[in-house]
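Novice: My questions are about this predicted structure, shown below with the sequence.
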Amino acid sequence: MPTPLQTLHDSLLSEKKVTLSVLREDLLHPTIPGNKWRKLKYNLQAAREQHCNTLVTFGGAFSNHIAAVAAAGKEFGFATVGYIRGEETLPLNPTLQFAKSCGMELRYLSREEYQLKDDSRFRAQNLKPSPNQFLLPEGGTNQLAVRGCTEIVTEITAPWDVLCVAAGTGGTLAGLIAGAEGRGQIIGFPALKGGDFLRSEVAGLVQEFSVQPYDNWELQTDFHFGGYAKHTPELLAFIQNFYNKHGILLDPVYTGKVLFGVFDLIQQDYFSEGTKIIAVHTGGLQGWAGFKQRYRLDWPGEDLMP
């Protein structure tokens, strides 16, 4: 079943004579939604083919990836281990409580140790091995993840000119670029401050997957709102107004920033008349519970939060 494509109706879009739709990847799976399912799909298949029974991965305390891996382990019969950045804090936040309820074993690394997580010597000396383990990188980005994310593009049947997506580790963006095979324009919106570093990361992932570079993509780095997981009253107001107008809930870490950026670019006449834009909703809504708890938000749409 194809992912629903929801066309937006807004006075700005009418004024600028562009079409904007949201690809509802957030509806793909109830507990492994959006790009997380795309990234895990072929990794889970590989783990099964390699007779691995334990998924081991890394992430922060509010990580969508940690929650998704835990959910995938429960659904598909894998044990799961999550190495969490920072010290244990009790009671667990909603993300880690969910992961634990799915059976994930939580192990904690100090922030200094976490910086060394990709060093083979550090892993050998400090990370407790799990039997028949399948290692997934932080954020889930590897070539199998890129393969899964190419299908976001190949499954779109409606005509489009521009695809817009959030960029964290760059795997989903790389998948869109590779899947488009030079067609249209792809725009990534880094969620991190100083997101220019993703240019080389994404280009490397694409070239490794496709064996050729593509130049039909760019990064818009001015919509990070202070950095990863940072927000402003302006961003939160946009997210609430967007829900009120269009009935689509966005998150303040990734998708809220993408749609804010897209509307800002439309306002600036960045796109020519007649342009058909699709913004990919990559999910991430599980983080709302912890986000509200962490920042003590009095959110009017309380009953709408997952």
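Specialist: Looks like it came in fine.
Novice: Every contact and neighbour count from this point should use C-alpha atoms.
Specialist: OK.
Novice: surely Tyr114 meets Arg85?
Specialist: Yes: counting by CA atoms under 8 Å, Tyr114 sits close enough to Arg85 to count as a contact (5.9 Å).
Novice: another one to put next to it:
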Amino acid sequence: MKSSSQQLPLILPDGISVTVKREDLIHPFLSGNKYRKLYYNLEKAKKEGFTRLLTFGGAFSNHIAAAAAAGFHFGFETIGIIRGEELSDKIRENPTLRFAEQQGMKFDFISREAYRLKAEAAFVEALQAKYGAFYLLPEGGTNELAVKGCEEILEEDDKIKYTHICCAVGTGGTISGLINTSGSTQKVLGFPALKGSFLSEDICKFVNNSRWELINDYHFGGYAKINEALIRFINAFYAETGVPLDPVYTGKMMFGVMDMIAKGYFPEKAQILVIHTGGLQGIEGMNKILAQKKMPLIINE
């Protein structure tokens, strides 16, 4: 599956150019890195005779929405183990959960304490006893097959034309795939949406070279945390380029890229490719929160 690339109409210093690889346009519901992460997992699930997918996520999880859509389109029953018991009576108010339910996903809302046990064998065995056989998709979708799918994001021309590859980082699967297939003279920069240094260890489990770096200065306080400066940037960026960004991942990544250009991080005539990993479904839910806080809303249409 190929995605289109769009060079931005921006006036940048030192002959630097920025091009966006529009993975968000691959599919209306299975867009961006979620398509890549799910592709080979669904292939394996079907080959091994599974009819049910089970996975994990939070209230506005892109992965939950994508897994539900994948189940609907490819004929799998889907079960979402959702972090937060208080969400069980708020499905209609939550655009992500509402969409997933419309796609046929069944939910199991559990406490945050229980959710922390999701990777433990006893917890998974209890879920198997409750739901029967299922193909397990990890939170965020990252595993070896997900990395394999993300290795297909870069095309051969991309490995030659650009000096830097930039992407947002959640669980580390997407950047791992990019690192593994990047050109020998390229550097891959990841912009984590979460606080903490644990991601480097996770990424090292999957990658085959050291031509990468995590930029930890643009998480805006942690996962799903934003401020008015970020909102203004996202809206101005959309007005100038026509490219919508989400506030959790791609907005922070692009904010970081542009700030680093202004601060002289990139060398003269750097050719930067940024990967748009989708996630736009989360804007509606974030705007509900912003409206409650009487903050500016994100514009994407």
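Specialist: Cool, got the structure. Predicted model, so just to flag it, every value in this text is computed and none were measured.
Novice: overall similarity of the pair, as a TM-score.
Specialist: Comparison of the two superposed chains (TM-score structural alignment, normalised by the length of structure 2) gives a TM-score of 0.93, and 294 aligned residues with a CA RMSD of 1.6 Å.
Novice: hang on, the earlier thing: so Tyr114 and Arg85 of structure 1 - more neighbours on which side?
Specialist: A direct count of neighbours by other CA atoms under 10 Å for Tyr114 of structure 1 and Arg85 places Arg85 higher, at 22 against 19.
Novice: which position in structure 2 aligns with the more buried one?
Specialist: Under the alignment (TM-score structural alignment), Arg85 of structure 1 pairs with Arg83 in structure 2.
Novice: Hmm, Ser61 and its match touching each other?
Specialist: No: using CA under 8 Å, Arg83 of structure 2 makes no contact with Ser61, being 10.2 Å away.
Novice: With adjacent residues omitted, what lies nearest to the match of Arg85 of structure 1?
Specialist: Nearest in space to Arg83 of structure 2, with sequence neighbours left out and distances taken as CA to CA, 6 or more residues apart in numbering, is Gly58 at 5.1 Å.
Novice: ok, so what distance separates the aligned partner of the one you found in structure 1 from Gly139 of structure 1?
Specialist: Aligned by TM-score structural alignment, Gly58 of structure 2 pairs with Gly60 of structure 1. Using CA to CA, to the nearest Å, Gly60 of structure 1 is found at 10 Å from Gly139 of structure 1.
Novice: again with Ala47 of structure 1
Specialist: 17 Å.
Novice: Neighbour count: those two, which is higher?
Specialist: Gly139 (22 against 19).
Novice: thought that one was touching His65?
Specialist: Yes: under the criterion of CA under 8 Å, Gly139 of structure 1 makes contact with His65 at 5.5 Å.
Novice: Where do the strands of the stretch 201-306 of structure 1 begin and end?
Specialist: 217-219, 276-280 (DSSP state E, counting those that start in this stretch).
Novice: Single out the most deeply packed of these.
Specialist: Among these, ranked by average contacts under mean count of other CA atoms under 10 Å, first place goes to strand 276-280 (a mean of 23).
Novice: now that strand: which residue numbers in structure 2?
Specialist: So strand 276-280 of structure 1 sits over residues 271-275 in structure 2, by TM-score structural alignment.
Novice: Quick one: residues in contact with that stretch.
Specialist: Contacts with stretch 271-275 of structure 2, where a contact means CA atoms under 8 Å, 6 or more residues apart in numbering, come from 16-23, 161-168, 254.
Novice: Tell me the buried residues in stretch 123-142 of structure 1?
Specialist: By 16 or more other CA atoms under 10 Å, the buried positions in stretch 123-142 of structure 1 come out as Gln133, Phe134, Leu135, Leu136, Glu138, Gly139, Gly140, Thr141, Asn142.
Novice: Spit out the contact partners of the residue nearest to the last one when sequence neighbours are not counted.
Specialist: Distances taken as CA to CA, 6+ apart place Gly171 nearest to Asn142 of structure 1, at 7.0 Å, with adjacent residues excluded. By CA under 8 Å, 6+ apart, Gly171 of structure 1 lies in contact with Gly140, Thr141, Asn142, Ala145, Val146, Cys149, Val202, Leu205.
Novice: Aligned against structure 2, show me the partner of Gly171 of structure 1.
Specialist: Matched to structure 2 by TM-score structural alignment, Gly171 of structure 1 sits across from Gly173.
Novice: residue contacts, Tyr35 of structure 2?
Specialist: Ile26, His27, Ala66.
Novice: Take those residues and write them to TSV, including distance to Ser4 of structure 2, secondary structure and neighbour count.
Specialist: Output for these, formatted as TSV (distance: CA to CA, whole Å; DSSP: H, G, I helix; E, B strand; the rest coil; neighbours: other CA atoms under 10 Å):
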residue	distance to Ser4 of structure 2	secondary structure	neighbour count
Ile26	9	coil	18
His27	12	coil	12
Ala66	20	helix	27
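Novice: Just give me the closest of those residues to Lys288 of structure 2.
Specialist: Distances from Lys288 of structure 2 to those, taken as CA to CA, are shortest for Ala66 (20.7 Å).
Novice: And for the closest residue in space to that closest one that isn't next to it in sequence, the neighbour number?
Specialist: Of all residues not flanking Ala66 of structure 2 in the chain, Leu30 sits nearest, at 5.4 Å (CA to CA, 6+ apart). A count of nearby residues for Leu30 of structure 2, using other CA under 10 Å, gives 27.
Novice: measure Leu30 of structure 2 to Gln281 of structure 2 for me?
Specialist: For Leu30 of structure 2 relative to Gln281 of structure 2 (CA to CA), the value is 10 Å.
Novice: and what of Ile160 of structure 2?
Specialist: Using CA to CA, Ile160 of structure 2 is found at 32 Å from Gln281 of structure 2.
Novice: of those two, who's got more company?
Specialist: Each of Ile160 of structure 2 and Gln281 has its neighbours counted (other CA under 10 Å); Gln281 has more, 20 against 13.
Novice: is it true that the more buried one touches Asn94?
Specialist: No: at 11.3 Å, Gln281 of structure 2 and Asn94 do not qualify as touching, with contact defined as CA under 8 Å.
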